[in-house]
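**Student:** Structure for the following, please:
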Amino acid sequence: MRYSDDIIEEVRMKNDIVDVVSQYVKLNKRGSTYFGLCPFHNEKTPSFSVTPAKQMYYCFGCGAGGNVFNFVMEYENYTFGEALKHLADRAGVQLPKIEYSGEAKKKAERRAALLEINKLAAGYFYYQLRRESGRQAHEYLTGRGLSEETIRKFGLGYSDKYSDDLYKYLKSKNYSDELLRDSGLFNVDERRGMYDKFWNRVIFPIMDVNNRVIGFGGRVMGDGKPKYLNSPETTIFDKSRNLYGLNVARTTRKNYLILCEGYMDVISMHQAGFTNAVASLGTALTSGHASLLKRYTQEVLLLYDSDDAGVRAALRAIPILREAGVSSRVVNLKPHKDPDEFIKALGAEEFEKRLEQAMDSFMFRVHMAEREFPMEEPQGQNRFFERCAQMLLELSDELERNLYIEAIVKDYRSSGISVENLKKRVGALAMKGTPAEQRIQPKPVGAGQQKKKESAAEKAQKLMLTWLVTYPGIFDTVEKYIQPSDFVVPLYRQVAEMLYQQHRDGDVNPARLMNAFIDSEEQREVSSLFNATIHLETPEEQNRAFSDAVIRIKDESLKERNRTWDPTDIQGLQELVKAKKELEELGRKRQQLHISFE
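**Tutor:** Next comes the predicted model:
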């Protein structure tokens, strides 16, 4: 049993998709549609669209799309039930107590089981740390200056040196090998079978913002490799959209968050009273991380290691945060390498001062760029100010740009640069035009999979469905020639049947239609059916495109009927002959196929 369609639709209608998506993604309005950077893949040029009229989103880069439920499910890694409850709470809708059945229930139960396995594993690791066999790990943590309270607060633990301890423990709880394999806690090979992924390591449980254990990090105590070992991505663990320590930091009273590199950095800062520290999980900062941070703060202090790798990480993070609408500053820890080392050496008060002295991120980029040029030479200075002009052109706000021009001139006045000089350089560069940003392509669908090339017939069917959703007024014309049975791709036919029924009911509503699809791949495919594009400017081009689509859809439908025709079916043969004649007649009269996309 599932929630009624009326309840689902009430929740959807009370959560405007632009309002919901704006909590995660910075959107800019262009005409009747909003655009922003896609939170589901890294990109520099916005290809993520939100259409209020359809109450749907779609990314033309990676193909992610759907209604408000799909967005929350995809972004938060929620099941449909969890997304429904989240949005119902947001809109103040009281959900009846009800149980799911079928596919939705199965997915929810599997997800709940994986969360329970991780919770049990975290408890097991915590227990092992307090046994005699965990003494070395406990001494390692206390030797790093961690108190018992901090160890308990972060649930730190130890994985025993035997590589099947956790496996035996969880098997005693009657979990299947298939489920344990999907948890990310175990490796499998032909010789050894299934064995613990983490063994003889200090364990750092990773929690989501709702304090649920979703993964683990393990640190070797000696010189073994790798130094840190992290859980792989699973149904419940997405590294690009979770941050270590955010479950605690999100409740901070500070008006900014501190972004650093590792588990120990976060833990040592929290112990020293800086409870607004978070870290990415063994990956570079992504747009997903930035969107997550945006939900909890307007400003981030970047606190990466002071070595070259840390500088590069900061330089990569700054534009990603800016695109998400988060301002940033960069903290200088020199002469110390990381916050843990700094706090141990100089204390919390000095660390607080460094935070207060954090450098504006744009000026940090300027000063780092200076290193690339021989500033003692006129040519080097000239190339440096050319780079500054390029960076200044990234700022669309004129007042902001002028303020940074003045700040650069103030710092480099000894090189002979003036405000007028730099403004002229920026203006000249703007007139020339700057090279288009290199687009970061999304990963192909599936590991090692090539996306199947779309046929002309599939394109025609997609266009027709997009037109029917975008311009419902054309239904009466389309129905004269095309019925849902003419859509030969099964999913397209299913969607067409639903749209035609909505038309008969007097309300073409693609966002409501999406409620019927639970599978994520189906959701993406259905979304693409409502976002097919073709450039049409004149009424003549519209009519030509419409007649081409009608004839191609009918032709493909006839071919499909011919392929599946039973040679013993004489009546079927007669119907095929009649349909072929009608198609030929339609081709001769294609000029009469008029349409108005208004």
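**Student:** Every contact and neighbour count from this point should use C-alpha atoms.
**Tutor:** OK.
**Student:** Quick one: the helices in the stretch 401-550 of the chain, in order.
**Tutor:** 419-432, 456-470, 475-478, 490-505, 510-513, 520-529, 539-564 (DSSP state H, counting those that start in this stretch).
**Student:** could the ones you listed be laid out in a markdown table, adding mean neighbour count and distance to residue 593?
**Tutor:** A markdown table is the format used below for these (neighbours: other C-alpha atoms under 10 Å; distance: least, C-alpha to C-alpha, whole Å):
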| stretch | mean neighbour count | distance to residue 593 |
| --- | --- | --- |
| helix 419-432 | 14 | 47 |
| helix 456-470 | 21 | 14 |
| helix 475-478 | 14 | 9 |
| helix 490-505 | 16 | 20 |
| helix 510-513 | 21 | 26 |
| helix 520-529 | 19 | 23 |
| helix 539-564 | 18 | 6 |
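**Student:** next up, for comparison:
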Amino acid sequence: MSSKLIPDEYIERIRRHFDIVDVVGQFVPLKKSGRNFFGLCPFHSEKTPSFSVSPDKQIYHCFGCGAGGDVIRFIMDIESLDFREAVKYLANEAGMNIPQLDDTTSENVQDSYRNKVFQLYDLTTKLYHYLLLETEHGKNALNYLIKRGFSRDIIEKFNIGYSPSAWDTLQNFLTKRGFSLELIKQAGLVIETDEGRTYDRFRNRIIFPIFDAQGRVIAFGGRVLDDGHPKYLNSPETNIFNKSRTLYNLHLAKQEIRKRRQAILFEGYIDTISAWKAGVYNGVATLGTSLTVEQAKIIKRYADEVVISYDSDLAGQQATYRAIDILLPVGLSVKIAQIPQGLDPDDYIDKYGAESFKSNILGNSITATAFKLQYIRKDFNLKDEAGRLQYLTSALSIISELNHAIEREHYLKGLAEEFNLSFPSLKSDLDQIYYNKRNKKEYTKDNLTNEWNNIINNGNHVGRHKTLHPAYYNAEKYLIYLMMNSREIAEKVRQEIGSDFHVEDFSVLAAYLYSYYGKDYDSNISHFISTIEDKKYMQLATELALLEINENVTEEELNDYIFQVKKHFLELEIRKKQKEQLIAERNNDFAKSLQIGKEIIELRNRLKWGKK
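**Tutor:** Below is the predicted model of the structure:
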């Protein structure tokens, strides 16, 4: 969303209202180090903090993945919002009135369409909710929910509703209120047959609205009341609903997840709501599909640990095993809640109560490694010697994935005791597997292309040697930093160098700075960065802004930086002349060679005396 639709004065009020350390601190545990605060980056997996927040400059930057910007950009990235949505989010947090905006501009056509769909879903939610609670149509569904332990408060909290069995209840309701049939179809609320007939997608189902992280309805899930199939039916994907990037109940649970730095992961709506009834307010669920990497990354923004609480049947355990291998690589710690065989979380809570679920199930969660060692037992006959040896080989492979020796030793001792084996022998085999895997990883790492690989390189480019840049490169980098901090320095550089930077990225940033100061803005790094529309250059600017450079540069130091840039032009010109002189000599044109030689001497004198 373009900021042109929102007055600059209002945007600046938003920025001034918030301290970026406080805002980021709601999502990332921060520790002060020197003038800045540091924490683990919420946008990529890392073990050593490379995410920096500057209270002085009101910006953040990750030296691993490059993410950076001001407080509005942070909310855009962490909450997956566009610019205007992020401004609204912060305005609501600040209790500030949001100005009326022009929704008719060509830039806002897509946003206007999204708003219509949100209105459509909101009205649909209210209709289904009303039909469940206030009409005869929803009586059977309401009785079913009450028998399942759903109070009216819970039904209202989650906006649960009911869709009647008629073919066109919703369609007629929405079209009478001015929504086009085409929009209703695009929103996935009706289905069109090959013959062109349309009918409601959800019929005779309990309806669970699906919300995005900001609490807006973006889809629906419906559960049958009879023996119909499928048992659960979700909305199709649309331009505002992507199942692989959506977690059920995140809008209600995110605050508790942030507070506890832990999320409880369920399979579906019923388990999540039952857990909420039991006082578990940090539960979220996937939407009838396996956990995705995108969902894992979203959880990582809010939590450090995930407790998986899937069903105890084979399908649930298989899904748990897959989820572990998705959650661990994004930097999350994983535990597994063990539900007794034949039960799901909802069944357990109904049978044994809320306190038992919290203390005996969630409170006794086991580690991911312990679960894996237990899970693979079904694949081997442990009464047979060959089966035991095969199991031990697989178990050692799982244990070898652990990074810490003390963890590996813990599980190894358990195997040695259970199978009455020599600990040193098992450790010898484990060490061999561990080092073979590590060497293989090192080989893979050394053969990767120079792309970002956050898991292996913790956010750094592949390569073991820090790049040594030439003097002109460092001079241009320092000049950009100083220009961001001083309008006067920017003007001096503009007069002395203009756009003649050697490094293209620095030349682009210089152009942004000239434009910024040309609008009569004072030096304000956070404000300047917010005006950069290209994300690449916004991230580069935040990186440079956090350099440890003395801002109180002397006139002599500033002139030296400028000279280093000019000097490189002279060096390039000398090289060019030397090539021309060589060609002249080869052509026996000694007069021309002599003339070029004089020009080279003049250029070298200018280098010596610091002139361009």
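**Student:** circling back to that earlier point, just send the helices of the stretch 401-550 of structure 1 back as CSV, with distance to residue 368 of structure 1 too.
**Tutor:** As requested, the helices of the stretch 401-550 of structure 1 are arranged in CSV below (distance: least, C-alpha to C-alpha, whole Å):
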stretch, distance to residue 368 of structure 1
helix 419-432, 18
helix 456-470, 48
helix 475-478, 59
helix 490-505, 53
helix 510-513, 47
helix 520-529, 42
helix 539-564, 52
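**Student:** Of all those, which one comes closest to residue 289 of structure 1?
**Tutor:** helix 520-529 (21.4 Å; C-alpha to C-alpha).
**Student:** Run through who's touching that closest one.
**Tutor:** 56-58, 63-66, 70, 462-463, 465-466, 491-492, 495, 514, 517 (C-alpha atoms under 8 Å, 6 or more residues apart in numbering).
**Student:** again with stretch 50-69 of structure 2
**Tutor:** By C-alpha under 8 Å, 6+ apart, stretch 50-69 of structure 2 touches 19-21, 35-41, 43-44, 70-71, 74, 452, 454, 458-460, 524-526, 529-530, 538-540, 542-543, 546.
**Student:** same question, stretch 481-499 of structure 2
**Tutor:** With C-alpha under 8 Å, 6+ apart as the criterion, stretch 481-499 of structure 2 contacts 479, 507, 510-511, 513-514, 517, 522-525, 528, 544-545, 547, 551, 562, 566.
**Student:** ditto for stretch 575-592 of structure 2
**Tutor:** Counting by C-alpha under 8 Å, 6+ apart, 593, 596, 597, 599, 600 sit against stretch 575-592 of structure 2.
**Student:** Residue 348 of structure 2 against residue 339, yeah?
**Tutor:** Yes. The criterion here is C-alpha atoms under 8 Å, and residue 348 of structure 2 meets it with residue 339 at 7.5 Å.
**Student:** re earlier: who wins for proximity to residue 222 of structure 1 among the helices of the stretch 401-550 of structure 1?
**Tutor:** Proximity to residue 222 of structure 1 (C-alpha to C-alpha) singles out helix 520-529 among those, at 43.0 Å.
**Student:** so how far is that closest one off the chain centroid?
**Tutor:** 16 Å (C-alpha atoms, centre = their mean, to the nearest Å).
**Student:** And the helices in the stretch 151-300 of structure 2, which stretches?
**Tutor:** Under DSSP H, counting those that start in this stretch, the stretch 151-300 of structure 2 gives helices at 152-157, 169-175, 181-186, 250-260, 269-277, 293-302.
**Student:** and the fourth one, how far out from the chain's middle?
**Tutor:** Averaging C-alpha positions (C-alpha atoms, centre = their mean) puts helix 250-260 of structure 2 16 Å from its chain's average.
**Student:** And the strands in the stretch 51-200 of structure 2, which stretches?
**Tutor:** Counting by DSSP state E, counting those that start in this stretch, the stretch 51-200 of structure 2 has strands at residues 51-54, 59-62, 68-69, 161-163, 190-192, 198-200.
**Student:** would you list those in CSV and tack on mean neighbour count?
**Tutor:** What follows is the strands of the stretch 51-200 of structure 2, written out as CSV (neighbours: other C-alpha atoms under 10 Å):
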stretch, mean neighbour count
strand 51-54, 25
strand 59-62, 28
strand 68-69, 29
strand 161-163, 28
strand 190-192, 17
strand 198-200, 19
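**Student:** From the chain's centroid, how far away is stretch 404-411 of structure 2?
**Tutor:** 31 Å.
**Student:** Show me which residues of that stretch are buried.
**Tutor:** Within stretch 404-411 of structure 2, the residues that qualify as buried are 408, 409, 411, counting by 16 or more other C-alpha atoms under 10 Å.
**Student:** quick one, what contacts whatever residue of structure 2 lines up with residue 198 of structure 1?
**Tutor:** In structure 2, residue 198 of structure 1 lines up with residue 202, judged by TM-score structural alignment. For residue 202 of structure 2, the contacting residues are 163, 189, 222, 233, by C-alpha under 8 Å, 6+ apart.
**Student:** now residue 197 of structure 2: how far from residue 294 of structure 2?
**Tutor:** 36 Å (C-alpha to C-alpha, to the nearest Å).
**Student:** In terms of neighbours, single out the busier of these two.
**Tutor:** Comparing residue 197 of structure 2 with residue 294 by other C-alpha atoms under 10 Å, the one with more neighbours is residue 294, at 15 against 9.
**Student:** Out of the contacts of residue 202 of structure 2, which is nearest to residue 274 of structure 2?
**Tutor:** Of the contacts of residue 202 of structure 2, the one sitting nearest to residue 274 of structure 2 (C-alpha to C-alpha) turns out to be residue 222, at 16.7 Å.
**Student:** Tell me how many other residues crowd the aligned partner of that closest one in structure 1.
**Tutor:** Matched by TM-score structural alignment, residue 222 of structure 2 corresponds to residue 218 in structure 1. Neighbourhood size, residue 218 of structure 1 [other C-alpha under 10 Å]: 25.
**Student:** Is it correct that residue 218 of structure 1 is in contact with residue 228?
**Tutor:** Yes. Look at residue 218 of structure 1 against residue 228 with C-alpha under 8 Å: they come within range, at 5.6 Å.
**Student:** list residues touching both of those two?
**Tutor:** With contacts defined as C-alpha under 8 Å, 6+ apart, no residue is shared by residue 218 of structure 1 and residue 228.
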